[in-house]
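Participant: Quick check, what structure comes out for this input:
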Amino acid sequence: MADDMPKQDLSSEGIAAALRGRILSGDYGLGQRLIEMDLAEEFGVGRGRVREAFRMLTGEGYLEFVANRGVLVRRYSRVELIEMGRVREVLEGLAARLAAERALTVVQRHDLEAAQARMDAAEVAGDLDAFGVENRAYHRLIEDLSGNVHASEFITRVRIPLIRVQMPWEEVAESVGRSNRGHRVITAAILAGAPEAAEVAMRTHVRDGNAHVARLPDEVFEGR
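Facilitator: Below you'll find the predicted structure:
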């Protein structure tokens, strides 16, 4: 029945979530201009609500405002990605260490094991979209398990939201296996309560991702 269908969230947060999903799925291309008036009409809301969603997504790094062009889906330069990756290496390494230092509850241990299992399943299935979703959720989970809101806050500021979209499909497919091997080492170290090993494994994992970005062809970063 129609009454049983979930209603679309038309708050600024809901609109931002919808646009974020379109960006991550590739429905919106890098550098694509988003028209405030068109989206207001599509969602059936005032332009101010769409404008606030734009502000949210700009703050998160999904969109950018370019003079004389308007609001665009953001494309990162190689230098930007590498600089962000260097900071993430330190911060995410700390989060992994803190997670391993804590006495995790049965539920928290189960959550981490389940997150790893979902990534393993996506890797085996060759489901790149699912792996991307689970990969982001896995890193956020470790931030949560660290129990340090400041570490989580700073990681959020330098998280790279569009690397999956920006990279060519063949590059993503090639990197999934290597990335998930790193995840398994991190997961094992946290579950074993080995803080130093967890930090080293996470820093190595992020550093490997940074090295991959450095090797990408120039075409990936064109169009700015």
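Participant: all contacts plus neighbour counts: C-alpha atoms, from now on.
Facilitator: OK.
Participant: Quick check: Val87 vs Arg136, distance?
Facilitator: Per C-alpha to C-alpha, to the nearest Å, Val87 is found 17 Å from Arg136.
Participant: any idea which helix or strand comes after the host helix or strand of Glu83?
Facilitator: Assessed by DSSP states H and E, Glu83 sits inside helix 78-101. Once helix 78-101 ends, the next helix or strand along the chain (criterion: DSSP H and E) is helix 106-125.
Participant: Here is a second sequence; please produce its structure as well for comparison:
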Amino acid sequence: MTTLDNHRASALPEPENGDGPARGGTVEYVLDHLRNGVLQGRYAPGQRLIEADLTRDLRVSRGPLREAFRRLSAEGILEIVPHRGALVRRLTLREMKELFQIRLGLETLAARLAAEAMADPETKAQFEREIETIWDEHPRPPGAEYIDENHQFHDAVVAASGNEQLLKLTRQLRLPVLMYQLAGTLKTENIAASLAEHRAIARAILAGDAKLAEEHVRDHLQRALGVAHAMPHRVFAR
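Facilitator: Model prediction:
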């Protein structure tokens, strides 16, 4: 948060009924509200976000709201359109396919490098710590928690590769907006299949089997692409 945003946030009165943001946390409050709103379907892909409505409903000023818009635009969740304002970003089916193709090449490389890196005990121990939640077999419902866990696993694989540029590239291409775009149509069985694939990838990496790790990542992303491709056409921009 910038100094200006801190000043604006601290200048806001505390809500008398306890609802709304606490001082110093206004931008984060707006970010959480908007992210969850997109995820839960309150704000649909392609929808314009009206500043006047949000400042009234969230009881915040325009400064923190616009900073939240800027951050979410940088994350790929919103897009700022001249003379229209902030819209929930909506990928086309073609964009989704192209991004998956790029991820496929980068993440299979990352898996191979990560498997080779398991010869180093410290790297292996760090990887085991970062992926420990995948071994918990309790069902995950569609939502922000699963999206975060999914991102953390893929980040852990790439981080274990030791290639910092690869990590930067994959983070840019991990399709945050697509995950939010598809969240409303994901099913519990899709998530269960994804988690099982994460475990297979992890086992291959931990065993130092670079070829098998690559194969599992390729199968995982191709299945995910198939799930996304089977979504209703209304999910995607034209």
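Participant: still on that earlier bit, of Val87 and Arg136 of structure 1, give the one with the bigger neighbour count.
Facilitator: A side-by-side neighbour count of Val87 of structure 1 and Arg136, using other C-alpha atoms under 10 Å, places Val87 first with 16 against 13.
Participant: Could you find the closest non-adjacent residue to that one?
Facilitator: Distance criterion C-alpha to C-alpha, 6 or more residues apart in numbering; nearest residue to Val87 of structure 1, sequence neighbours excluded, is Val158 at 7.2 Å.
Participant: The one you found contacts Arg86, doesn't it?
Facilitator: No - look at Val158 of structure 1 against Arg86 with C-alpha atoms under 8 Å: they stay out of range, at 9.6 Å.
Participant: From one end of stretch 49-68 of structure 2 to the other, what's the distance?
Facilitator: 12 Å.
Participant: what are the ranges of the helices in structure 1?
Facilitator: Under the criterion DSSP state H, structure 1 contains helices at 12-25, 36-43, 47-60, 78-101, 106-125, 128-146, 149-158, 163-166, 169-191, 195-215.
Participant: Throw those into a markdown table and include distance to Gly70 of structure 1, thanks.
Facilitator: Output for these, formatted as a markdown table (distance: least, C-alpha to C-alpha, whole Å):
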| stretch | distance to Gly70 of structure 1 |
| --- | --- |
| helix 12-25 | 16 |
| helix 36-43 | 9 |
| helix 47-60 | 11 |
| helix 78-101 | 21 |
| helix 106-125 | 37 |
| helix 128-146 | 29 |
| helix 149-158 | 23 |
| helix 163-166 | 20 |
| helix 169-191 | 28 |
| helix 195-215 | 28 |
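Participant: most centrally placed residue in structure 2?
Facilitator: Centroid-nearest residue in structure 2: Pro176, 3.8 Å away (criterion: C-alpha atoms, centre = their mean).
Participant: Distance of that residue relative to Ala210 of structure 2?
Facilitator: As judged by C-alpha to C-alpha, Pro176 of structure 2 and Ala210 of structure 2 stand 27 Å apart.
Participant: hmm, who's touching stretch 146-153 of structure 1?
Facilitator: Identification of contacts with stretch 146-153 of structure 1 by C-alpha atoms under 8 Å, 6 or more residues apart in numbering yields Leu91, Glu92, Leu94, Ala95, Ala96, Arg97, Leu98, Ala99, Ala100, Arg102, Glu143, Asp144.
Participant: Structure 2: matching residues for that one?
Facilitator: Aligned using TM-score structural alignment, stretch 146-153 of structure 1 spans residues 161-168 in structure 2.
Participant: rewinding a little: need the max-distance pair from the contacts of stretch 146-153 of structure 1.
Facilitator: Farthest-apart pair in these is Leu91 and Arg102; separation 16.9 Å (C-alpha to C-alpha).
Participant: who's more crowded, Val158 and Arg86 of structure 1?
Facilitator: Just comparing Val158 of structure 1 and Arg86: by other C-alpha under 10 Å the higher neighbour count belongs to Val158, 18 against 15.
Participant: Check the gap between the more buried one and Ile82 of structure 1 for me.
Facilitator: To Ile82 of structure 1, Val158 of structure 1 is 11 Å away according to C-alpha to C-alpha.
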